[in-house]
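1. got a sequence here, can you model it:
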Amino acid sequence: MPMSSITAAAPDLPTAASPVVTADRFLAGMRLFASGCAIVAARHGTDRAGLTATALCSVTADPPQLLVCVNRKVRAHALISDSRALSVNVLANSHEPVAKRFAGMVEGVAAEDRFLGSDWGTAITGAPILKDALFSFDCRVVETIPTSTHSLFLCTVVDAVVADPDATPLLYFNGRFAAVS
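-> Now for the predicted structure:
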């Protein structure tokens, strides 16, 4: 079938101005998509910040690249933008308390205090790296794509460290942390 026939047969397709799904319905569906959990962290000068993230994915293996999505309102966004570097620290089930701290789920824990209680080092790019993560990627940002409330950071992986390949990964599903059983 010629392309023009397909286009002509679908005049009722939604546009960006008229989404078919409400934000609440979209979020309800995404809550049921189990995701691995990671701490995305950055440093600029002596300032460091991080967040618990599930919005990341592999882009290519050659060259190794990741896509990391970060809300522009969080403190880490400015540090990533300024330093042009970040780490992605994939969490084991034992890291649930760390995930909760970096997700802002622990009352009274200031941004810098989120790093307390865990063993952090410094990656090649200068980004903070969680020493006992399942594995960590050290990344340089090669492109920033602003979209709605977030920025998509396209990153080249400059180093990868595997700490414990046999640990059980931490997942996020339906608004709760979970482990693979």
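2. CA atoms for contacts and neighbours, from now on please.
-> Noted.
3. contact partners for the residue sitting nearest the centre point of the chain?
-> Nearest to the geometric centre of the chain sits Ala53, at 3.7 Å (C-alpha atoms, centre = their mean). The contact partners of Ala53, by C-alpha atoms under 8 Å, 6 or more residues apart in numbering, come to 37-40.
4. the closest residue in space to it that isn't next to it in sequence and Ala76, how far apart?
-> Using C-alpha to C-alpha, 6 or more residues apart in numbering and skipping residues adjacent in sequence, the residue nearest Ala53 is Ala38, 5.3 Å away. Applying C-alpha to C-alpha, to the nearest Å, the value for Ala38 to Ala76 is 14 Å.
5. between those two, which one's more packed in?
-> Shown here are Ala38 and Ala76; by other C-alpha atoms under 10 Å, Ala38 has more neighbours (29 against 24).
6. Proceed likewise with the subsequent sequence, for comparison:
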Amino acid sequence: MSEASNFRDAMSLLTTAVNVVTTAGAAGEHGFTASAVCSVSDSPPTLLVCMNQSSRSHTHFVDNNVLSVNVLGAHHEHLSNVFASKLDSDERFTHGAWHTLITGAPVLDDALVSFDCEIEQVQAVGTHSIFICRVVAISQTDRHAEGGNGSGESLVYFNRRYHPVGQVRQIDMA
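-> Modelled structure (predicted):
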């Protein structure tokens, strides 16, 4: 087994949140499913997003220089699969309801939380680019709003499968 295969197998045991990362601008509207997203700093609010350089939308993210990280809820498994598929960008955005914040990157209406960002740095490491992104706006879904998911469960990826995490339990004190 190759070193890369061993590494991928080991990484499959690292539980990660599932996100749809989007961009829009002169280079068009694009998006992909990502698990390699994490906080860098809260002052200033900064995220790190990793993207394969061979991805067909990589240059569009670099050219637009903005992105939105949409953290998916357990009810978004289908959307995760859509943005990981070979569908073209126009088809991908017909799934889900979208709006924009400051940068113009698409923000998923019912994401658990969305981070609207400007890409401040791009660092090439191996096969991937690391985007260092300054957060310029945040949109959080009201998990208890009528008609919403209500559970607030997050969609995570572990051992090459999706799992819901964070079920809110109601305790009856009567």
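7. do you know the score for how well these two fit?
-> Overlay of the two chains. TM-score (TM-score structural alignment, normalised by the length of the second structure): 0.86; 158 aligned residues with a C-alpha RMSD of 1.6 Å.
8. and the helices in the first structure?
-> With helices called from DSSP state H, the first structure shows them at 3-8, 23-31, 75-83, 96-102.
9. can you pull out the strands in the first structure?
-> With DSSP state E applied, the first structure shows strands at 35-36, 38-44, 47-53, 56-61, 64-71, 85-90, 120-122, 128-130, 135-147, 150-162, 170-173, 176-179, listed in chain order.
10. centre of the chain to the second one, how far?
-> A distance of 9 Å separates the C-alpha centroid of strand 38-44 of the first structure from that of its chain, computed with C-alpha atoms, centre = their mean, to the nearest Å.
11. average offset of that strand relative to the second structure?
-> When the second structure is superposed, strand 38-44 of the first structure averages 0.8 Å from its matched positions, counting by mean C-alpha distance after the TM-score superposition for the first structure.
12. the second structure: matching residues for that strand?
-> Aligned by TM-score structural alignment, strand 38-44 of the first structure falls on residues 19-25 of the second structure.
13. ok, residues contacting the matching stretch?
-> With C-alpha under 8 Å, 6+ apart as the test, stretch 19-25 of the second structure has contacts from 29-35, 37, 60-61, 64, 66-72, 80, 83, 104-107.
14. still on that earlier bit, ok, which of the helices of the first structure comes nearest Pro63 of the first structure?
-> Comparing the helices of the first structure against Pro63 of the first structure with C-alpha to C-alpha, the closest turns out to be helix 75-83 (20.8 Å).
15. list the buried ones in that closest one?
-> Under the neighbour-count criterion of 16 or more other C-alpha atoms under 10 Å, helix 75-83 of the first structure has 75-81, 83 buried.
16. next, the angle strand 38-44 makes with that helix.
-> Angle of helix 75-83 of the first structure versus strand 38-44, following axes from the mean of the first three to the mean of the last three C-alpha atoms, to 10 degrees, is 50 degrees.
17. residue range for helix 75-83 of the first structure in the second structure?
-> Across the second structure, the stretch matching helix 75-83 of the first structure (TM-score structural alignment) is residues 56-64.
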